[in-house]
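Trainee: need coordinates for the following:
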Amino acid sequence: MRITSQQNPHVKYLVSLHKRRERDLNQQFLVEGVREHQRLLASSYQIESIWYCPEITDRSEVASSLLEALQERATAGATQISSSVFSRVAYRGSSEGVISVVNQPTCTLSDLPICSIPFYLVAYGLEKPGNVGSIIRSADAVACDGVIVCNPRTDFFNPNVIRASIGTVFSVPVAATDPLQLLQWAESHEINLIATSPNATNSYTDTDLTRSCGIVIGEEQRGLPKSFLKHVAHTVRLPVLGEGDSLNAAICAAVMLFETRRQRSDT
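Mentor: Sure thing, here's the model as predicted:
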């Protein structure tokens, strides 16, 4: 079957998944891009269906071989769509001609792995999908045990989260929660919450990050609420010596993640 009309119900459904409301309602999301699909195939995520434009995939050996691998995993198989339909469905300009519909897994604290001395990254109240995706990418780079979004203002399966993470969202355990559940979970698993704050007295390099911990990064403009900070084990600061008074949340997270990995590698 080949779909050429943008008014086709399947096409309208695919376009609807650009919106978080529809992703949450249907518990499905879209994946585009070669690297993203390669990491999707390496994961246990369930692929529902494939939608591809042969006019694009036939021009690339990589896209053609990727399409074959995806077809073997897709529950509902693959459907051809015209170039005009593909342009309508694709969230970004270049997607190598293949789009997948993937079922959302559960993303709760109970789904996170608990090892002997774990460390997690907690992103509190972040709303920019690019920041969340970049944080997941950094977490993957240091083999962080999971990324937790507290009071999420975006979802893990926003197309820009997937793109900024270059597909590592499929390999890093992720969870969404609220502050109370986070504090209860951390206490029950003896995980020290260590929050970054410009008002902290201790430098991040002088803080012991070799124990079980959750590094908490706040929203860029507002930071972390005082009502939450009073419950964390430690607050640390990242020295800022220039005119700016803070760092981008994703950069702050990367610094903390790599410092945690450095300390653990030295012990």
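
Trainee: CA only for contacts and neighbour counts going forward, please
Mentor: Will do.

Trainee: which parts of the chain are helices?
Mentor: Taking DSSP state H, the helices of the chain run over residues 9-16, 20-26, 34-41, 54-57, 61-73, 83-89, 129-141, 159-164, 179-188, 226-229, 249-266.

Trainee: what's the last one packed up against?
Mentor: Which is helix 249-266. The contact analysis (3 or more Cα pairs under 8 Å, 6 or more residues apart in numbering; DSSP states H and E) places helix 249-266 against helix 129-141, strand 213-217.

Trainee: got the ones you listed as CSV, with mean neighbour count columns?
Mentor: Listed next are the helices and strands packed on helix 249-266 as CSV, based on neighbours: other Cα atoms under 10 Å:
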stretch, mean neighbour count
helix 129-141, 24
strand 213-217, 24
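
Trainee: let's have these in a markdown table, adding distance to N8.
Mentor: Below are the helices and strands packed on helix 249-266 laid out as a markdown table (distance: least, Cα to Cα, whole Å):
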| stretch | distance to N8 |
| --- | --- |
| helix 129-141 | 29 |
| strand 213-217 | 43 |
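
Trainee: the ones you listed: which one's closest to T267?
Mentor: Comparing the helices and strands packed on helix 249-266 by their distance to T267 (Cα to Cα), the top pick is strand 213-217, with 15.6 Å.

Trainee: quick one: contacts of the closest one?
Mentor: Contact with strand 213-217 is made by 117-124, 191-196, 223-224, 249, 252-253, 256-257, as judged by Cα atoms under 8 Å, 6 or more residues apart in numbering.

Trainee: quick one: distance of stretch 171-186 to the chain centre.
Mentor: 14 Å (Cα atoms, centre = their mean, to the nearest Å).

Trainee: what's the burial count for the nearest residue to Q28 once chain neighbours are set aside?
Mentor: Leaving aside its sequence neighbours, Q28 sits nearest to N103 (Cα to Cα, 6 or more residues apart in numbering; 4.5 Å). Residues near N103, counting by other Cα atoms under 10 Å, number 17.

Trainee: would you confirm that N103 contacts S49?
Mentor: No. If you go by Cα atoms under 8 Å, N103 and S49 don't touch, sitting 9.6 Å apart.

Trainee: I'd like the structure of this one too, to check against the first:
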Amino acid sequence: MSDTGHGHISSTRNPRIRHALRLRQSAYRRAHRQTLAEGYREIEAVLRNGVPIQTVFACEELLLTPEGTELAARLQSRTQTSGGRFHTVSRHVYGRLAMRASVGGLLVEIKPPVHSLRGLVPHPNERLVVLEDVDKPGNIGAVLRTMRAAGSSTLILATHGRGGTDLMNPNVIRASVGLCFDLRCVEAPVEEVVGWLNRQQCTVLAVSPEGRSLYRTGGLPGTVACVFGSEATGLSPIWRDVAHAVAAIPMTPGMDSLNLSVSVAVVLYELLRRGLSEPD
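Mentor: Okay, here's the model as predicted:
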């Protein structure tokens, strides 16, 4: 595998490497609108969705499988046609770049798509998910996987400006196995999200322990926005004011919470059951 003239990097002081390392910082990612993806399935999702690849870092010593070699060749071809960069790197440099062990010797620097509420239109009768101030990337990634399984295609992160997890976080990409590129993901202030839901005439289902049992909640017509808070703080009061229904997931005595992705799964599949339809 040649390096297409872009050069081999053996020092962590190289400007390309220093830039990539700084992309682990949220403020730096946001300023440059770039992030990192590693892992074969995650990179396949990048390619599948046409996400612009700006730089590829490949460690030939770690490309030990036909799958890895073939993927590296496709990445090399993509950078040749798109004007991106392809660098081979030493094992030491790759060790500094990699965010987890055993990811196969490939890491890509990408410019992920940025969606906004302004251009977002719900699909007919969609069950979309709203997460308020969820700050754990692993939770967001797990929710995305749950949504994909249940046929939900839109995730909105509603924030109060406290610097929660951003959708470009490499750990969101990892935890979702790249599904963050397959689904429509938007981040916006809570007030804007509430206004958008109202304009789109969405039925708002707030999920909170203070509600009545999910299984006794009445009809939820049209497009339904299922709103969840963080495991630590739950939903803010604004959602009780705007919700058409507040539902609780019933639990046996002694239990007061579920993992966020489990809660999302319970609600989405209950709505599917009511519609007697299979996930798309």
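
Trainee: quick one, what contacts the counterpart of the residue nearest to Q28 of the first structure in the second structure?
Mentor: With TM-score structural alignment as the criterion, N103 of the first structure lines up with K111 in the second structure. K111 of the second structure makes contacts with 33-35, 51-54, as judged by Cα under 8 Å, 6+ apart.

Trainee: got CSV for the residues you listed, with neighbour count and distance to E61 of the second structure too?
Mentor: Listed next are the contacts of K111 of the second structure as CSV, based on neighbours: other Cα atoms under 10 Å; distance: Cα to Cα, whole Å:
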residue, neighbour count, distance to E61 of the second structure
R33, 16, 30
Q34, 20, 26
T35, 26, 24
V51, 15, 26
P52, 18, 26
I53, 26, 22
Q54, 18, 22
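
Trainee: of those residues, which are still contacts in the first structure?
Mentor: Using both residues aligned by TM-score structural alignment, their matches' Cα atoms under 8 Å, the first structure keeps these contacts from the contacts of K111 of the second structure: 33-35, 51-54.

Trainee: wait, which of these is closest to G141 of the second structure?
Mentor: Closest to G141 of the second structure, out of all of these and judged by Cα to Cα, is T35, at 15.5 Å.

Trainee: quick check: the aligned residue for the closest one in the first structure?
Mentor: Match for T35 of the second structure (TM-score structural alignment): F29.

Trainee: my understanding was that that match contacts Y91; is that so?
Mentor: No. Between F29 of the first structure and Y91 there is no contact under Cα under 8 Å: 11.5 Å.

Trainee: what do these two both touch?
Mentor: Residues touching both F29 of the first structure and Y91 (Cα under 8 Å, 6+ apart) are H18.

Trainee: which one of the helices and strands packed on helix 249-266 of the first structure lies closest to A63 of the first structure?
Mentor: helix 129-141 (23.2 Å).

Trainee: the closest one corresponds to what range in the second structure?
Mentor: The aligned range for helix 129-141 of the first structure is 137-149, by TM-score structural alignment.

Trainee: report the distance from that stretch to the chain centre.
Mentor: Here stretch 137-149 of the second structure shows a centroid-to-chain-centroid distance of 7 Å under the convention Cα atoms, centre = their mean.

Trainee: check the mean deviation of it from the first structure.
Mentor: Taken over the aligned residues, the distance from stretch 137-149 of the second structure to the first structure averages 0.7 Å (mean Cα distance after the TM-score superposition for the first structure).

Trainee: need the contact list for R41 of the second structure.
Mentor: Contacts of R41 of the second structure (Cα under 8 Å, 6+ apart): 177-178.

Trainee: give me the subset of the contacts of strand 213-217 of the first structure that lies in strands.
Mentor: Among these, the residues falling in strands (DSSP state E) are 119-124, 192-196.

Trainee: any chance of those residues in a markdown table, plus distance to H234 of the first structure and neighbour count?
Mentor: A markdown table is the format used below for these (distance: Cα to Cα, whole Å; neighbours: other Cα atoms under 10 Å):
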| residue | distance to H234 of the first structure | neighbour count |
| --- | --- | --- |
| F119 | 15 | 27 |
| Y120 | 15 | 24 |
| L121 | 15 | 27 |
| V122 | 14 | 25 |
| A123 | 16 | 27 |
| Y124 | 16 | 25 |
| N192 | 8 | 19 |
| L193 | 7 | 25 |
| I194 | 5 | 24 |
| A195 | 6 | 23 |
| T196 | 9 | 25 |
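
Trainee: just to revisit the earlier point, so which of the helices of the first structure gets nearest R211 of the first structure?
Mentor: Here helix 249-266 is closest among the helices of the first structure (Cα to Cα), at 8.8 Å.

Trainee: quick check: angle from the closest one to strand 192-196?
Mentor: 130 degrees (axes from the mean of the first three to the mean of the last three Cα atoms, to 10 degrees).

Trainee: just want the angle from helix 249-266 of the first structure to strand 213-217.
Mentor: Using the same axes, to 10 degrees: helix 249-266 of the first structure against strand 213-217 is 160 degrees.

Trainee: go through helix 249-266 of the first structure and flag the buried ones.
Mentor: 249-250, 252-254, 256-261 (16 or more other Cα atoms under 10 Å).

Trainee: now that helix on the second structure. Mean distance?
Mentor: Mean deviation for helix 249-266 of the first structure: 2.0 Å (mean Cα distance after the TM-score superposition for the first structure).

Trainee: circling back: nearest to L238 of the first structure, out of the helices and strands packed on helix 249-266 of the first structure?
Mentor: That would be strand 213-217 among these, by Cα to Cα, at 11.4 Å.
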